[in-house]
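Participant: Turn this into a structure:
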Amino acid sequence: MKKVMVTILSLGVLAGAYGFAFGVPDQISHIWSDAPAEDAGPPAGAAAGPPGQSRSTTVVLAPLEERSHTLVLRTIGSAVSLRRADVVATEAGEVVQTNLRANTMVERGDVLLRLDDRTQRLSLEIAQANRDQAQATVTRYETLNNNGSSVVTDVALSEAEVALRLAQANVGLAEVALENRTIVAPISGRLGLSEVSVGDNLSSGDTVVTVDDTTTLLAEFEVPERSFGLLAEGKPVFITTPTHAGQVFEGSITAFDSRLDSITRSVTVQAEIDNAEGVLLSGMTFAVRMLEETAALPVVPATAITWDRGGAGIWVAAEGTASRVPITIRYRDGDLVWIETDAPIGAQIVIEGASKLRDGAQIAVAQPAEGQGI
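Facilitator: The predicted model follows:
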């Protein structure tokens, strides 16, 4: 008997706890109250309706719209001059003159440096004298031969002509050797820093200075594998640099690699940037941005999407009820989500209150707040 009383008391405590936490069920409250169940009003939080109708959920609706999405790729790169050259000494010797001031603009052919050329000038004079002597011999032999003299044979004349050709070639070699003592700018551009000064002795192969033609820069950057589809020759790119905050420079893609890097899983891209004003310098670090407009896709607020075991979905309203339609999420941008769905464009979708819905649930439509919608 004691066990029975304990059991009844335990059940009473559980019933009281349930009623305190969840409220008294309608059927029991109708029994306790004098009023019949048919006259009882709707439960708190439910919309009023005719007797026997299930409770409705208040939601906010908006038509399903579609619009394109702007894909934005951001990456970091650096730039070099499209045309650049390292000026290298081809001869050894002592420097006797320099025009190597850094950041000076030079034209192709301008003299940058001269080496001691006294030996080469003397060699040229010797070669020229030998040529003149060989020329005089040939001229004399030809004159005698034309006058019918038998003193000069055809063999002697031929040998004199060969000697003249050799002498002329030696003059050419001496002129080249003399020209090599003067180093000129191979391209037009801006000079870099140089450590060469008058009195230095250069060896063949020593780098004298670099020349950068910065009128056009070549930006090089990496694009991840997932964004490879954005690449195309001629596609515009937008470039910024901390040196010129707020200023955007436009370029275009000229080339990209034919394979991905096996470690970074990215592809190297090159783009040309017009720098006719000389604002940018070779070696600068750039923030690169590329844009791509997608085809029009359905777009919904993030609040319209719910999740279950099957994945993401939206609620479509029709004739006072809501049904769930599965979706595939394509892009996100702030509070908007671009999706793929079988729901037709223009259909009324739930953008507020979707988390409280169940399939076939009755809905009551509330007016959206000002500025609310897709």
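
Participant: rest of the way, CA atoms for contacts and neighbours
Facilitator: Fine.

Participant: ok, now which ones touch the nearest residue to Val248 once chain neighbours are set aside?
Facilitator: Leaving aside its chain neighbours, Val248 sits nearest to Thr240 (5.1 Å; criterion: Cα to Cα, 6 or more residues apart in numbering). By Cα atoms under 8 Å, 6 or more residues apart in numbering, the contact list for Thr240 reads Gly246, Gln247, Val248, Phe249, Phe286, Ala287, Val288.

Participant: does Gly311 really touch Pro326, like I thought?
Facilitator: Yes: the pair Gly311 / Pro326 is scored as a contact, 7.3 Å apart, by Cα atoms under 8 Å.

Participant: For those two, indicate the residue with more neighbours.
Facilitator: Neighbour totals were compared for Gly311 and Pro326, and Pro326 leads with 20 against 10 (other Cα atoms under 10 Å).

Participant: do you know how far the more buried one is from Ala312?
Facilitator: According to Cα to Cα, to the nearest Å, Pro326 stands 6 Å off from Ala312.

Participant: What's the local residue count around Leu100?
Facilitator: 21.

Participant: which stretch of helix or strand covers it?
Facilitator: Secondary structure assignment for Leu100, by DSSP states H and E: no helix or strand.

Participant: Once you drop chain neighbours, what's closest to it?
Facilitator: Leu112 (6.0 Å).

Participant: same deal with Ser203?
Facilitator: Using Cα to Cα, 6+ apart, the nearest residue to Ser203 is Ala92, at 4.3 Å.

Participant: mind listing what Ser197 touches?
Facilitator: Ser197 neighbours (Cα under 8 Å, 6+ apart): Val95, Gln97, Thr98.

Participant: Helix, strand, or coil at it?
Facilitator: coil (DSSP: H, G, I helix; E, B strand; the rest coil).

Participant: Next one: it from Thr210, what distance?
Facilitator: Applying Cα to Cα to Ser197 and Thr210 gives a distance of 15 Å.

Participant: this one as well, want them side by side:
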Amino acid sequence: MRTWKQIVFALVIVAAAAFAWARFYPGAPEVLARWGLDWAVAATPPATGDKAAGAAQAGRDRSSQVATIVATPAGTATINDRLQAIGTGRANASVTVNPYSSGRLAELLVESGSHVDEGQIIATLDSETEIIAQDRAKLALQDAQSKLDRVKSLRASNAATPVAVADAEVVLAGAQLALRDAELALQRRSILAPISGTVGILPISAGNYVTNQSTIATLDDRTSILVDFQVPERFAAAVRVGAQLTATPIANPSNAYTGTISAIDNHIDEKSRTLLVKAKIANPADSLRAGMSFGITMKFPGDTYPAVSPLAILWGTDGAYVWQIENSKARRVPVRIIQRNTETVLIDAELESGDMVVTEGTQSVSEGGEVRIAGQDQRAAKTAEGS
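Facilitator: So this is what the prediction gives:
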């Protein structure tokens, strides 16, 4: 068979299939009308004979029948306005204590787990050399003071020049600075606690040689616990410093603590699309530790939407919709699903609280068709009897 014959044959098959679809498919006229092909609907010959009469009679029967359905009133609900996240706790302040200089660790004055105050001595280094330097500086200061006194007495009798007095004063000032330097060097042989807190496990013992890079102890201020957690991007605009939250230890969910947001990062992480937030939780009983994991819960004011039963949601070619009952007639209402909950679906639609929405029998409902709500007659009769 030649190519042109094959093409003609294929076109004939396609035309026959299109004619059959336009003639027999129930929704074909509406589709052709949306495509602007009303002439194709008009050109389609009407059905003839008994079949056409039977179809028309069936259509009249369906239009004249009243569909019995089950309907429930639409309600209202607030969109989920709760933020839940997992955070990691750390101490309000944590310091690693290192000595200022090198030397042999002479004594540790604290134990692991003990509480220390700011400025308290926690360890000392050997200080014989510094003591000697301090004593030498004291002697030098005394000698400089004596020389200044002699020069001043000579100056009173004009036996010394003003320059000699000035030189003696300079020597005295240098001796005073040397003594202060020796005292500071000796003072720094005692290692002080920079903050008030609890001592961790001591990594070193007395007698070891240490440098300014050696860790003597770690101190944690646990009067409050800081919790770092990530907030989804959609909550970034709602989070504020000072906002309250609830923190629940993952290991002990029966206890809940109230805290406040203390700091918010200045940018959203590009990889996780989250915002870093820091919260502060009071710890007066010292029951919380750094490194604990917390479940963070925050509540925000949410928007209110109509709420319907999940059975009421139907889908068509143009999206989701529900059947609303007005004056015993059905009306198709397009909806946009906002959130699915356990028992209801929050939607964005032209519905108000109390509007009746079809939940069962939707297959019998058509646009503008009359419907009867099942059980409505019995309820009306009971109401009349009671009155």
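
Participant: before we move on, the earlier item: the second structure: which residue goes with the residue nearest to Val248 of the first structure?
Facilitator: Taking TM-score structural alignment, the alignment pairs Thr240 of the first structure with Thr248 from the second structure.

Participant: ditto for Gln168 of the first structure
Facilitator: Counting by TM-score structural alignment, the partner of Gln168 of the first structure is Gln176.

Participant: That match against Leu141, yeah?
Facilitator: Yes: using Cα under 8 Å, Gln176 of the second structure is in contact with Leu141, at 6.0 Å.

Participant: ok, back up a step: of the contacts of Thr240 of the first structure, select the buried ones using a ChimeraX command.
Facilitator: Those of the contacts of Thr240 of the first structure that count as buried under 16 or more other Cα atoms under 10 Å are selected in ChimeraX with:
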select :249,286,287,288
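
Participant: From the contacts of Thr240 of the first structure, which land in strands?
Facilitator: Among the contacts of Thr240 of the first structure, the members found in strands (DSSP state E) are Phe249, Phe286, Ala287, Val288.

Participant: about what we covered before: from the contacts of Ser197 of the first structure, which single one is nearest Glu293 of the first structure?
Facilitator: Nearest to Glu293 of the first structure among the contacts of Ser197 of the first structure is Thr98, at 54.5 Å by Cα to Cα.

Participant: Aligned to the closest one, what sits in the second structure?
Facilitator: Per TM-score structural alignment, Thr98 of the first structure is aligned with Leu108.

Participant: before we move on, what about Glu107 of the first structure?
Facilitator: Using TM-score structural alignment, Glu107 of the first structure pairs with Asp117 in the second structure.

Participant: distance of the closest residue to its match other than its chain neighbours from Lys280 of the second structure?
Facilitator: Nearest residue to Asp117 of the second structure, sequence neighbours excluded (Cα to Cα, 6+ apart): Ser196, at 4.2 Å. Using Cα to Cα, Ser196 of the second structure is found at 18 Å from Lys280 of the second structure.

Participant: Pick out whichever of these two has more residues nearby.
Facilitator: Using other Cα under 10 Å, the more surrounded residue of Ser196 of the second structure and Lys280 is Lys280, with 24 against 20.

Participant: what about the helix or strand the more buried one falls within, how far off from the first structure?
Facilitator: If you go by DSSP H and E, Lys280 of the second structure is part of strand 274-282. With the two structures superposed, strand 274-282 of the second structure lies on average 1.5 Å from its match in the first structure, counting by mean Cα distance after the TM-score superposition for the first structure.

Participant: For the match of Thr98 of the first structure, which residues are in contact?
Facilitator: Ile122, Ala123, Thr124, Ser205, Ala206.

Participant: And those residues, which of them are buried?
Facilitator: For the contacts of Leu108 of the second structure, buried by 16+ other Cα under 10 Å: Ile122, Ala123, Thr124.

Participant: Tell me which helix or strand the last one sits in.
Facilitator: In this assignment (DSSP H and E), Thr124 of the second structure forms part of strand 121-125.

Participant: Centre of the chain to that strand, how far?
Facilitator: Centre-to-centre, strand 121-125 of the second structure and its host chain are 44 Å apart (Cα atoms, centre = their mean, to the nearest Å).

Participant: ditto for stretch 140-148 of the second structure
Facilitator: On Cα atoms, centre = their mean, the centre of stretch 140-148 of the second structure falls 68 Å from that of its chain.

Participant: can you check stretch 129-144 of the second structure too?
Facilitator: Centroid displacement of stretch 129-144 of the second structure relative to its chain, using Cα atoms, centre = their mean, is 61 Å.

Participant: after superposition, how close is that stretch to the first structure?
Facilitator: Looks like 0.7 Å for stretch 129-144 of the second structure (mean Cα distance after the TM-score superposition for the first structure).

Participant: residues in the first structure matched by that stretch, start to end?
Facilitator: With TM-score structural alignment as the criterion, stretch 129-144 of the second structure aligns to 119-134.

Participant: For that stretch, buried residues please.
Facilitator: Buried, per 16+ other Cα under 10 Å, within stretch 119-134 of the first structure: Gln120, Arg121, Ser123, Leu124, Ile126, Ala127, Gln128, Asn130, Arg131, Ala134.
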